[in-house]
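*Asks:* Provide a 3D model corresponding to the input given below.
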Amino acid sequence: MSNQLLPGHMTEMVITEPGGPDVLQPRRAPVPTPDDDEVLVRVGAAGVNRPDVMQRRGEYPMPPGVNQTPGLEIAGEIVAVGSNVTRFAAGDIVCGLTEGGGYAEYCVLPASQTLPVPHGMKASEAAAIPETFFTVWANVFHIGRAAPGDTLLVHGGTSGIGSTALMLAKEFGIRTIATDDGPEKCKAILELGAESAIDFREQDFAEAVLDWTDGRGVDIILDIVGGAYHERNIASLATDGRLLSIGFLGGEVAPQVNLLTIALKRATLTGSTMRSRAAHEKAVISFDLQAKVWPALTAGRCHPVIHEVFPLARAADAHRMMESGRHIGKIVLNVTE
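*Replies:* As a prediction, this is how the structure comes out:
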């Protein structure tokens, strides 16, 4: 533990009951104490993610025993460390994936899910990294086995997940095509490194994908839509393709599943959530990111796209922006930056 004098209490934004954005309300709470394998961070900024919105609505509750305050990613200064922590010390500027509690002035997180902030990056940028980078790396690169020369379809290319996937794919030599709605978002998709953008309101994405790949289909699909896209996702896959389901904005149940089509394509259908992963699994992702992605961030590449930064007290407005679907990239809360 650090000998730094800390306040006894802090402000955090809590969910008073399931409901709309206005159920996010401030309260005073004790400053947490890190366990042996944790660090305590004075939060400079916290990322806002769709799981936070789903948690607020009562659709995605945190597991028992986990901090129920929303906020899955933060950046700031370490002010105390647990007795087993040797990689970090008080004064280090870090970002990391929390187990909840990010919408607060102080937050504890496992040291194994903590990473140094890339040189020159502000807290409001670094706080937008962990949740989407952990998710994309785990799915596209670990589960999806993406390799240079592969083709990747990203649904929701201007979302936090989508923009991260497009930047990392470009960094590692993967060709991409992405969907979204409207000319502004399609333009942003191309600027993020995709070779082609599909306005799903104007064009059938499966037809566009087959046209882009000369009828072959893509090797990997990163899907945040789910059930409503299932049949066209399968049609868009190449032989031995991998469909990675990480969101269900279009429903959790596919209305029609043709098992023969899946078998003939030797397709792999899988999915994951970051919340359900064990600590040692998240640690592997964290170390992999630092080794393989952090050099790009330090060099100024793959920086998260920030749509808007709200003060912590306006967390409800940040959620309204998320639910509007108007944003391109990440939404962030300024806590003490």
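*Asks:* okay, CA-based contacts and neighbour counts for the rest of this
*Replies:* Will do.
*Asks:* what's around P130, how many residues?
*Replies:* 24 (other CA atoms under 10 Å).
*Asks:* meant to ask about S324, not that
*Replies:* Residues contacting S324 under the criterion other CA under 10 Å number 9.
*Asks:* relative to N233, how far out is A169?
*Replies:* For A169, the distance to N233 (CA to CA, to the nearest Å) stands at 19 Å.
*Asks:* so for these two, which residue has more residues nearby?
*Replies:* A169 (28 against 23).
*Asks:* touching, that one and A178? I think so.
*Replies:* No: with contact defined as CA atoms under 8 Å, A169 does not reach A178; the gap is 11.7 Å.
*Asks:* the top helix by length along the chain: which residues count as buried?
*Replies:* Ranked by residue count under DSSP state H, the longest helix found in the chain is helix 279-292. Along helix 279-292, these residues count as buried under the neighbour rule (16 or more other CA atoms under 10 Å): K282, A283, I285, S286, F287, D288, L289, Q290.
*Asks:* the structure of the following sequence is requested for comparison with the preceding one:
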Amino acid sequence: MTTTRTRPPDARATHRGRRRTPDAHSFPTRPYDLVKEFVIALVGVVVLTLALAIAFGSPDERAISLQDWARTAPNDVVTTAAAELSGDSTTASYGPPYNTASDGQTLLGLPLQKLAGVTYPIDAAQDFVITPLQSVAGDPALSLALRRWRTASDEQRTAWAGAYVTALGAAPDSDPAQVASGDYGPVPTLATSYQKVAATGGLEQMVSNGSFYGFDPTRRLLLLADGTYLEDQARARSLGGDQWGMMNETGNYPGQPWLWLYTFWYQIPPFSTSDNADALVWGLMMVLSLLLVLLPFIPGLRDIPRLVPLHRVIWRDWYRRGHGPDAPRT
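*Replies:* You can find the predicted model right below:
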């Protein structure tokens, strides 16, 4: 006696000539118009974005210009100009990629900045101060000061500017009008004339590396950062370096959320107290990124999802219905 075993009717169903195989873990399906859903979502997001933009406006602060700086904090501009001339500013003493004033930061004994070399040369005194002042016409006192500066030796220039920076620091509110008498050479005239040029907006293009349209803001940003005004504005908005860094958006938020892992390390020792913090944090992030890429190949780390089955909590409904790799096969 022989028997014939037949398959369920749906198992014989074909689609374009191909036989469907029953699946013990199959689930209900229904038609889905992906294009229609995408268009609806896109239109909804666009309308919502426009409505919120009209209602609340942009949270971005207006960019700080050199003219704003000179008009709002004139004493800071004078002090910064003197520091550029003396070589004491951040840019003048930074090292590569701007100059050779220092070796820069190191990582495991490797002078990373020095190895990279000077790729964006900047002579802070000449490019930031002297060159813009040379374009000013009709000021005999300034012309005389520039002539005296050019004919002096490097040692004499440094002595003049360094003494004036010290005197400005000792004056009330760094006010040039209250600086004690001293041998400052032409530096006071150069620094105060520089502030006047900046207040008229004359520095915006002259500190742009010869670019008429100013597409490269590097030099303007470096000059602005050499003063204290930019940092003061950042700290007033809780955006200082020890306040989780700067961002475009305002408010009491700790910088861009996607940068939290990077900026976090700056807040804890030894990074928060190291002169090589930038290099150390960069090296640590490279190691962490490499661990993430190689995670599937590292014994122990790759077993974390199995040892800590968080996915079972997320997919608890699926496992509750008897699915999953441990479910009995039929």
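*Asks:* now compute the TM-score of the two chains, please.
*Replies:* The TM-score (TM-score structural alignment, normalised by the length of the second structure) is 0.25; 140 aligned residues with a CA RMSD of 6.7 Å.
*Asks:* out of the buried residues of helix 279-292 of the first structure, which one sits closest to P110 of the first structure?
*Replies:* Proximity of the buried residues of helix 279-292 of the first structure to P110 of the first structure (CA to CA) peaks at A283, which lies at 9.0 Å.
*Asks:* now the strands for the stretch 151-300 of the first structure?
*Replies:* In the stretch 151-300 of the first structure, the strands defined using DSSP state E, counting those that start in this stretch lie at 151-155, 175-180, 196-199, 218-223, 237-245, 268-271.
*Asks:* M285 of the second structure and L112 of the second structure, how far apart?
*Replies:* 16 Å.
*Asks:* right, so of the strands of the stretch 151-300 of the first structure, which gets closest to A318 of the first structure?
*Replies:* Nearest to A318 of the first structure among the strands of the stretch 151-300 of the first structure is strand 175-180; the distance by CA to CA comes to 20.7 Å.
*Asks:* and the angle for that closest one with strand 218-223?
*Replies:* On the basis of axes from the mean of the first three to the mean of the last three CA atoms, to 10 degrees, strand 175-180 of the first structure is oriented at 30 degrees to strand 218-223.
*Asks:* wait, a helix at R56 of the first structure?
*Replies:* Yes: applying DSSP: H, G, I helix; E, B strand; the rest coil, one finds R56 of the first structure inside a helix.
*Asks:* that one reaches M13, doesn't it?
*Replies:* No: using CA under 8 Å, R56 of the first structure makes no contact with M13, being 11.2 Å away.
*Asks:* regarding the second structure, what is its longest helix?
*Replies:* The second structure, longest helix under DSSP H: helix 34-56.
*Asks:* packing partners for the longest strand anywhere in the first structure?
*Replies:* Counting residues, the longest strand in the first structure under DSSP state E turns out to be strand 38-48. Using 3 or more CA pairs under 8 Å, 6 or more residues apart in numbering; DSSP states H and E, the elements in contact with strand 38-48 of the first structure are strand 73-81, strand 106-110, helix 123-126, strand 330-334.
*Asks:* quick check: which of those is buried the most?
*Replies:* Across these, averaging neighbours per residue (mean count of other CA atoms under 10 Å) puts strand 73-81 on top, at a mean of 28.
*Asks:* what's the angle from that strand to strand 106-110?
*Replies:* Going by the same axes, to 10 degrees, strand 73-81 of the first structure makes 90 degrees with strand 106-110.
*Asks:* and the angle for strand 73-81 of the first structure with strand 38-48?
*Replies:* 160 degrees.
*Asks:* helix or strand right after strand 73-81 of the first structure?
*Replies:* Moving toward the C-terminus from strand 73-81 of the first structure, the first helix or strand encountered (DSSP states H and E) is strand 93-97.
*Asks:* what angle separates that following strand from strand 38-48?
*Replies:* Per the same axes, to 10 degrees, the angle that strand 93-97 of the first structure makes with strand 38-48 is 70 degrees.
*Asks:* which residues in the stretch 51-200 of the second structure form helices?
*Replies:* Taking DSSP state H, counting those that start in this stretch as the criterion, the stretch 51-200 of the second structure contains helices spanning 66-72, 74-86, 112-116, 131-134, 140-151, 154-170, 187-199.
*Asks:* give me the residues contacting the fourth one.
*Replies:* Helix 131-134 of the second structure is contacted by residues S143, L146, L190, S193, Y194, V197, L203, M206, V207 when judged by CA atoms under 8 Å, 6 or more residues apart in numbering.
*Asks:* apply 7 Å and report the result again.
*Replies:* If you take CA atoms under 7 Å, 6 or more residues apart in numbering as the criterion, helix 131-134 of the second structure is touched by Y194, L203, M206.
*Asks:* just among those, which is most surrounded?
*Replies:* Y194 (27 neighbours).
*Asks:* for L115 of the second structure, give its distance to V281 of the second structure.
*Replies:* 18 Å.
*Asks:* can you check G169 of the second structure too?
*Replies:* G169 of the second structure sits 33 Å away from V281 of the second structure, going by CA to CA.
*Asks:* the two: who's more crowded?
*Replies:* V281 (18 against 15).
*Asks:* next one: V81 of the first structure from V108 of the first structure, what distance?
*Replies:* 9 Å.
*Asks:* ugh, wrong one, I meant D199 of the first structure
*Replies:* 41 Å.
*Asks:* and S286 of the first structure, by the same measure?
*Replies:* 16 Å.
*Asks:* ditto for E184 of the first structure
*Replies:* 38 Å.
*Asks:* count the residues that sit near A161 of the second structure.
*Replies:* Around A161 of the second structure there are 26 residues (other CA under 10 Å).
*Asks:* go on, A188 of the first structure?
*Replies:* The burial count for A188 of the first structure: 18, using other CA under 10 Å.
*Asks:* hang on, the earlier thing: list the buried residues in the longest helix of the second structure.
*Replies:* For helix 34-56 of the second structure, using 16+ other CA under 10 Å, no residue counts as buried.
*Asks:* tell me, how many residues neighbour A165 of the first structure?
*Replies:* Neighbours around A165 of the first structure, by other CA under 10 Å: 32.
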